[in-house]
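# heads up, no residue letters with this:
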């Protein structure tokens, strides 16, 4: 008996000795500069895990934020006296977009919407630049930030303040990113050939015809305009004022140590990337929790017909009444149960099978086996949750990147798009039934779900590893390309091509000169011989 116990103890310690020991990172001190809205939902999930692993967090927030709370058990907050009426601005732009879509597309309307969007972007960046001046001019705040001895800055670079602050405090920088100040992050991080990489907003895939490539190039021009003319100069001004030698926002972004991309190549089209890009798309997704009793009873009552859930995101207070009524009347005729997140006036045609709610546990519903279709606007978070749970999507894109997001699912046969301008009772019913009864949609989405889950490491663990990696190693400059420090003509080897072209030109001219000289010499000799012959 004693020998058996001894063998077990020895075996246990041998097992421990063979187990790999993860690298240890003592609790770090992290300065967080998030972006409000749906971006914060992603960041908060990451912050919760960092706190669970013993790290201390300080979050900088605007005073007007209703989602980034001033008092939280997760973090200590620094509140900037800023009034950013993001929701009011977004609501106004959304209503304008909906009106334009329903009235029909035209080039003039496209130009107006583009102008309004760029104005919206410029105004948001201008407010944040004012907020950064508030920080830099407050000597007590600056001293407090320096004395806190942060290990790194974690920021969402859709706005630039966190990037500027990392530069100012000379701290390593980790980006929780999909969007930067002038569009999609990859376009400043890695080579992005426009021949097969669609520009956000273009509505294109990675397979383009000649005319589509022309369109793609024109949309890239909008990004350059935003970067060089609209946003860049404002950041350049604050760089010149507070940083010795000046800087520009794009170079500061390119100088980041790690890019945690909220995307992956199950969802996105393949493209070139860099060693410091880490793909964590869907890292916020978790297994579904049990539904509350009342909601679970409603879902279970669907039986074999299943459940349809619909949500157009937190930015949409209400669809136009006539569209909402037609959607409700389609749902009322169906045998499925419907859960619809709808904040506007209750449609007059709602059926007994439809439950209208202000909020729903979207993640838990998508993970429920009775949910058959997700009617969505195409926000990244919702689509990644749909992929995680294998639920096909009927998409009604409204604005920003939503059409592009849904297009990626449609190209993979896991979703279908209906433009808002085309939504009526007939088209909506056809779309829902096609996704609901078309086996290929569910099969394709479940395949994407399998690919998404088939990872060597949980995505949250991957994200935390790289944050802690930067803290342990005081940065990750060895993973960062220095190409962005090269002049543009050197990056594209134009100086080398010019030298080679010059050398070839000189060689050709020299050859031509020698040949011409020889030919002229021979011609002169012939003329002299003829003259001698005539004289004789």
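Yep, it's here. Values in this document were obtained by computation on a predicted structure and should not be read as measured data.

# okay, CA-based contacts and neighbour counts for the rest of this
OK.

# For the helix or strand hosting residue 97, give me every contacting residue.
Using DSSP states H and E, residue 97 sits within helix 86-103. Helix 86-103 has contacts (Cα atoms under 8 Å, 6 or more residues apart in numbering) with 109, 113, 116-117, 120, 315-316, 398-399, 420-422.

# what's the answer for stretch 206-221, then?
If you take Cα under 8 Å, 6+ apart as the criterion, stretch 206-221 is touched by 194-202, 204, 269.

# Which secondary structure state is assigned to residue 149?
Assigned by DSSP: H, G, I helix; E, B strand; the rest coil, the conformation of residue 149 is coil.

# Run a quick neighbour tally on the residue lying closest to it once chain neighbours are set aside.
Closest residue to residue 149 apart from its sequence neighbours, by Cα to Cα, 6 or more residues apart in numbering: residue 29 at 7.3 Å. The burial count assigned to residue 29 is 18, neighbours taken as other Cα atoms under 10 Å.

# what residues are up against residue 29?
Counted by Cα under 8 Å, 6+ apart, residue 29 has contacts 55-58, 149-152.

# And stretch 360-372, end to end?
End-to-end distance of stretch 360-372 (Cα to Cα, to the nearest Å): 16 Å.

# Buried residues of that stretch, list them for me.
Buried residues in stretch 360-372, counted by 16 or more other Cα atoms under 10 Å: 360, 362-368, 370-372.

# follow-up on the earlier one: the helix or strand just after the helix holding residue 97 vs helix 86-103, what angle?
Under the assignment DSSP H and E, the closest C-terminal helix or strand after helix 86-103 is helix 107-137. Angle, helix 107-137 to helix 86-103, by axes from the mean of the first three to the mean of the last three Cα atoms, to 10 degrees: 170 degrees.

# Could I get the buried residue list for helix 107-137?
Residues 113, 117-118, 120-126, 128-129, 131-132, 135 are the ones in helix 107-137 that count as buried (16+ other Cα under 10 Å).

# put this beside the first:
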């Protein structure tokens, strides 16, 4: 072999040695933005030269949106380990394809979380029952697991095979697990998706503390159910890592950016990945080019309520349709369902739209959104004024950030919504240039980053692979302190006891002095 060939071989062998073998575990609850973002993490790691394997149920391939978004890419691009999951009636099961079930979650965030507790039985039981996939895990010798933090099976795999674990949090700092990302001060840190600023009134702080303890109670229930199922299926001690992942996970990847979120204290193992899932927009096809040209000087409005609210109940879809019809702009609405009553000639509905490409177009005047995590970062990235119509979970939280933190739009609550109210809000945000100026200012802050979000994600994943974990970034003390130690109640009790003792001593001395003075005065005059 000549010198050139030898050199090429050495380079190739070196690059192969640096490649990691990574298992990626998205939440398997029907295809939605949360799953799509974890799949994008896998794609980013693949493009960085790593070998990537996904763990998915064999039923996800029947999901209509998954077929559109991923099927053509997944099996051709990645290794995929499928665990067996029995077919379900999607119209009755607790999943993202059951619109009645999704609508039932339009309550407070913690109450909605409590409603879906039974889902966690499926999340943990189906992959644990399929013993064949565990043999594949043993053979694969993974260097790293990157998992949605709600897929507890990844915690069991990590503990069973001693694989470093990175947990991904789609909702930013308001993670389900209050121990995984500690709420160091409930006076200005929301407990869980509380739609308020970091300056809370007394009543808001009372509510925040109440939500914190409710969330802890629901978490105990979820962990108890999941651990019981895991141990019943014979997985032993690794099952404890379901609840103890705050003490073992190397990193937490968190969707968070200073332009959008209020400042909070975070431990070094919590890494903000800054909306890494944003992609370079593709050129619009001729169909949409023609629509935009026809819209003329008025431009277009893009409307999307995410993957879960593509179908709306009759009253709400009519409210939206009539509000859109009253505007001079052309409205492009991502919608799947019966044609709404009152739909205007200016409104185009489609099951699928090239959302990022439309948001990137200069003709787009407004983005009407439910304020999911992904759409909120898109609005921030493309400097777009927004009308937020939140439905549930993280959506009120993110709508508040866009309308009050960024000040790039207005929030229209579902409670009491009317076509007239929505129309007025849209007209105000389009015509008042302050909203656009605020959006551009926030976008400038967002884009001014020392490391591109995708490069940052790759660096930290490779950091964990290189060091075979990152326990040095995680505070063991913060996780080991009990309630009294964490909130310094033992110190406060000590101070109170010392004050009481000193006070008691001073009172006794004062009494003795007073008695002595009175006794002296009495003896003197007698």
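Perfect, I can see it now. Bear in mind that the values here come from a model prediction, so they are computed numbers and not experimental data.

# Report the TM-score for the pair.
Once superposed, chain against chain, the TM-score is 0.83 (TM-score structural alignment, normalised by the length of the second structure); 491 aligned residues with a Cα RMSD of 3.4 Å.

# Would you check which pair of the contacts of helix 86-103 of the first structure lies furthest apart?
Largest separation among the contacts of helix 86-103 of the first structure by Cα to Cα: 120 and 422, giving 26.5 Å.

# ok, the closest residue to residue 440 of the second structure other than its chain neighbours - contacts?
Closest residue in space to residue 440 of the second structure, ignoring its immediate chain neighbours: residue 383 at 4.8 Å, by Cα to Cα, 6+ apart. Residues in contact with residue 383 of the second structure (Cα under 8 Å, 6+ apart) are 436, 439-443.

# that older thread, the residue nearest to residue 149 of the first structure -> the second structure?
Alignment note (TM-score structural alignment): residue 29 of the first structure maps to residue 21 of the second structure.

# And that match, how far from residue 422 of the second structure?
Remark: distance between residue 21 of the second structure and residue 422 of the second structure (Cα to Cα) = 50 Å.

# got it, and residue 111 of the second structure?
Applying Cα to Cα, the value for residue 111 of the second structure to residue 422 of the second structure is 27 Å.

# before we move on, what about residue 408 of the second structure?
Relative to residue 422 of the second structure, residue 408 of the second structure is positioned 16 Å away (criterion: Cα to Cα).

# what do you get for residue 267 of the second structure?
41 Å.

# coming back round to it: neighbour count: residue 408 and residue 422 of the second structure, which is higher?
Neighbour count, other Cα under 10 Å: between residue 408 of the second structure and residue 422, residue 408 has more, with 27 against 22.

# which ones are touching that one?
Residues near residue 408 of the second structure by Cα under 8 Å, 6+ apart: 384-386, 402, 434-439.

# ditto for residue 117 of the second structure
Contact partners of residue 117 of the second structure, counting by Cα under 8 Å, 6+ apart, are 221-222.

# Relative to the whole chain's centre, how far out is the lengthiest helix in the second structure?
Determined from DSSP state H, the single longest helix within the second structure is helix 489-525. Distance, stretch centre to chain centre, for helix 489-525 of the second structure: 57 Å (Cα atoms, centre = their mean, to the nearest Å).

# Would you confirm that residue 175 of the first structure belongs to a strand?
Yes. Counting by three-state DSSP, residue 175 of the first structure is located in a strand.

# Can you give me the separation between it and residue 393 of the first structure?
From residue 175 of the first structure to residue 393 of the first structure the distance is 29 Å (Cα to Cα).

# okay, the two: which has more neighbours?
Each of residue 175 of the first structure and residue 393 has its neighbours counted (other Cα under 10 Å); residue 393 has more, 33 against 25.

# and the gap between the residue mapped onto the more buried one from the second structure and residue 225 of the second structure?
Residue 393 of the first structure maps onto residue 386 in the second structure when the alignment is built from TM-score structural alignment. Separation of residue 386 of the second structure from residue 225 of the second structure (Cα to Cα): 40 Å.

# just residue 345 of the second structure next, same as before
Going from residue 345 of the second structure to residue 225 of the second structure by Cα to Cα gives 52 Å.

# okay, these two: which has more neighbours?
Of the pair residue 345 of the second structure and residue 225, residue 225 is the one with more neighbours under other Cα under 10 Å, namely 16 against 10.

# State the helix or strand in which whatever residue of the first structure lines up with the more buried one lies.
Residue pairing (TM-score structural alignment): residue 225 of the second structure is matched to residue 234 of the first structure. Using DSSP H and E, residue 234 of the first structure maps to helix 232-242.

# Compute the inter-axis angle for that helix and helix 107-137.
Interaxial angle of helix 232-242 of the first structure relative to helix 107-137 (the same axes, to 10 degrees): 10 degrees.

# Can you name the secondary structure element that comes next after helix 232-242 of the first structure?
Beyond helix 232-242 of the first structure on the C-terminal side, the first helix or strand identified by DSSP H and E is helix 249-254.

# contacts for the helix or strand just after that next one?
Using DSSP H and E, the next helix or strand after helix 249-254 of the first structure towards the C-terminus is strand 258-261. Outside strand 258-261 of the first structure, the residues within contact range by Cα under 8 Å, 6+ apart are 173-178, 276-281, 463, 466-467, 470, 476.

# run the last query once more with 7 Å
The contact list for strand 258-261 of the first structure (Cα atoms under 7 Å, 6 or more residues apart in numbering) reads 173-178, 276-281, 463.

# At the geometric centre of the second structure, which residue do we find?
Centroid-nearest residue in the second structure: residue 171, 1.7 Å away (criterion: Cα atoms, centre = their mean).

# Now the counterpart of residue 475 of the first structure in the second structure: which helix or strand?
Counting by TM-score structural alignment, residue 475 of the first structure lines up with residue 469 in the second structure. Using DSSP H and E, residue 469 of the second structure sits in no helix or strand.
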